[in-house]
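*Asks:* Could you work out the structure for the sequence below:
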Amino acid sequence: MAGYTAIEQRIDRAAHALIDRAELRGARAGLVEFAVFVAKQAWACVFGFLLLAVIVAARLWYPDDAWLARNDALTLAAVAIQVLMLATRLETIGELRVVLLFHVAGTVMELFKTAAGSWQYDPEGLLRIGAVPLFSGFMYAAVGSYMVRVYRLFDLRFDRYPRRWMTALIAAGVYVNFFAHHVLPDVRWALIALVLIAWWPTMMRARVLRTSIDLPILLPFAGVAVVIWIAENVSTWAGAWSYPDQVHGWEPVSIAKVGSWFLLMIVSVVLVTWVYPPRLSIESAADDVADAVEEPTAGESPRPREQRHASRASRVKTVA
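*Replies:* Take a look at the predicted model:
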């Protein structure tokens, strides 16, 4: 629990106590593990959930004739959520660095995309850069907050993760294509193919409570992209922004946008792993250690298996 905040440590201890006190086994213990998995996912989404709740509340109850423009109210609310996250230590200063990277990268893209007519915001309020209200950057920051928190809460480990220089090149291509496809051929399908090739062998290990789950990493990539698409539908319905085909009345966002969010996930993952390098699972790291290191020298008795595994675990290195 070293990486947990004080609140998260209390929640973790309560979950362990529930299993220990009831001596749960089998299916009942599995249900507790599943509940903890869902709770951790929800806990990682707290920034995004609060921001989405504020956007919906503004649509339902914010008065049209208020002295403070709704976009400005959303920006102040987003700042308040970020301050709350830090004040309650739900987010660390180190994690805030990653969140700010998302904020800057997202705002730059917003400025270009709104100028190109890809989507638009209501032209109200003072807290804005050009046609982009400042709360928009916090929507990207919410994705960054989820990424760094889920990385910590699940103690994520990776086997056969691609080289980071390779992932950086792919992410750079994705980000550039978001701009360049307005004047050059759109190569998003080629980029998706590169993503599938690069990350296809990668397995992600997530620690839940007492057990860990192994997943092909492309599966959570796709799952998060779908969740963001759903949140995008809610946000556009609430009037946070609108696409050209929604100007005269809301309609669902095209399912094709899931592909765009999938590619944005790649940029997000690369930003996080550049600050927090992906760690190998203990089992994978043990396999990578040369057998000669583990062989006893002359006159030395073999060490117990548990001791050898502990020694191997201490040598886990991050992916270069």
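*Asks:* Please count neighbours and contacts with C-alpha atoms only from this point.
*Replies:* Will do.
*Asks:* can you give me the helices for the stretch 1-150 of the chain?
*Replies:* 6-22, 26-44, 46-61, 70-87, 93-115, 135-153 (DSSP state H, counting those that start in this stretch).
*Asks:* want to put them side by side, so please do this one too:
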Amino acid sequence: MTDFATTVKPWSPDRWLTDIAPNPALRGFRRFCVEFLFFGLKEARACLFAGLFFIAIFAVPHAGLAGIPRYDLLLIIALAIQFAMIRFGLETMDEFKAICLFHVVGFALEAFKTSGAIQSWAYPDFAYTKLLGVPLFAGFMYAAVGSYIIQAWRILDVRIIHHPPYWMATLVALAIYLNFFTHHYIGDYRWYIAALAIGLYARATVIFRPYDRDRKMPMLLAFVLIGFFIWLAENISTFFSVWQYPDQLGAWSTVHIGKWSSWTLVIIMTFTIVAFLKHIRATIDVPR
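*Replies:* Purely as a prediction, here's the structure:
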């Protein structure tokens, strides 16, 4: 069976992280340290695209470089990172196709949220590559989240036990996405949807391999932790004025803690898309 997020090709540069021989002699505190180190290395590798793109946000001056506006330069850098990852075998074409879906989903949300009638946030700087008021690099921010989940799934050899029925998970993910649009008109139902998600994933457990043994974590805890780190990254991004919320126009302030819940819901939605694509691919690859 071939899987777009689990197969590691023989020439893959990730083999030093994924093909680790069992080491039964490693015990106690020394095992903890080694496993913690490799977990950090695997997480860093899974965040490669997001990390490099985040560094670019720091490095690119607000005024741009060589006459190229900042947003346009960020798009060029994001495309270069994406091309390099495919070129050097750090990302497969199937993974790239999946990530493109996150571009589309993210851009549609950005275009709506920054529209004149809504204006939840804004991209104040000029750019040649703006479409509907949204710089095209913005889609890469959502793609970075999808890239992390796809890469982590493969590198950490992720498996899910007690995964809810895919049709139910898909409906919850669709409700999460639609609520980002509809709450401007018919009320915010995120907490009702979050309650559904909690019930749906209450028994779900993620199995992962930081070194040579399987470890496990409640799926809901994984969602919350990832959402928290994205919220921290959002605070840094708004501090550097990559985008701004209305209450940050006069002076920067911390992004409201409520955004943590929004990002956690985005993670649930993103995870569901990845899991659904994996499920479809596995179904296609089952011998008839």
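*Asks:* winner for burial among the helices of the stretch 1-150 of structure 1?
*Replies:* helix 135-153 (a mean of 23; mean count of other Cα atoms under 10 Å).
*Asks:* Onto which residues of structure 2 does the host helix or strand of Met204 of structure 1 map?
*Replies:* Met204 of structure 1 belongs to strand 203-207 when assigned by DSSP states H and E. Using TM-score structural alignment, strand 203-207 of structure 1 lines up with residues 205-209 of structure 2.
*Asks:* Kindly report the same for stretch 260-268 of structure 1.
*Replies:* So stretch 260-268 of structure 1 sits over residues 262-270 in structure 2, by TM-score structural alignment.
*Asks:* Mind reading off the mean deviation between that stretch and structure 1?
*Replies:* Stretch 262-270 of structure 2 differs from its equivalent in structure 1 by a mean of 0.7 Å after superposition (mean Cα distance after the TM-score superposition for structure 1).
*Asks:* Contacts for that stretch next, please.
*Replies:* With contacts defined as Cα atoms under 8 Å, 6 or more residues apart in numbering, stretch 262-270 of structure 2 is touched by 145-146, 149, 172-174, 176-177, 194, 223-224, 226-228, 230-231.
*Asks:* what's the closest of these to Ala46 of structure 2?
*Replies:* Nearest to Ala46 of structure 2 among the contacts of stretch 262-270 of structure 2: Ile149, at 7.5 Å, using Cα to Cα.
*Asks:* Centre-most residue in structure 1?
*Replies:* In structure 1, the residue lying closest to the centroid (Cα atoms, centre = their mean) is Met147, at 2.3 Å.
*Asks:* Now Tyr245 of structure 2. Nearest residue, chain neighbours left out?
*Replies:* Sequence neighbours aside, Trp121 is the residue nearest to Tyr245 of structure 2 in space, at 4.4 Å (criterion: Cα to Cα, 6 or more residues apart in numbering).
*Asks:* what's the matching residue for the one you found over in structure 1?
*Replies:* Counting by TM-score structural alignment, Trp121 of structure 2 lines up with Trp119 in structure 1.
*Asks:* from what I can see that match touches Gln246, true?
*Replies:* No. If you go by Cα atoms under 8 Å, Trp119 of structure 1 and Gln246 don't touch, sitting 9.3 Å apart.
*Asks:* tell me the SS of the alignment partner in structure 1 of Gly187 of structure 2?
*Replies:* Aligning on TM-score structural alignment places Gly187 of structure 2 opposite Pro185 in structure 1. Under the three-state scheme (DSSP: H, G, I helix; E, B strand; the rest coil), Pro185 of structure 1 adopts coil.
*Asks:* so how far is Val108 of structure 1 from Pro185 of structure 1?
*Replies:* According to Cα to Cα, to the nearest Å, Pro185 of structure 1 stands 21 Å off from Val108 of structure 1.
*Asks:* Likewise for Gln120 of structure 1?
*Replies:* Taken as Cα to Cα, the span from Gln120 of structure 1 to Val108 of structure 1 is 15 Å.
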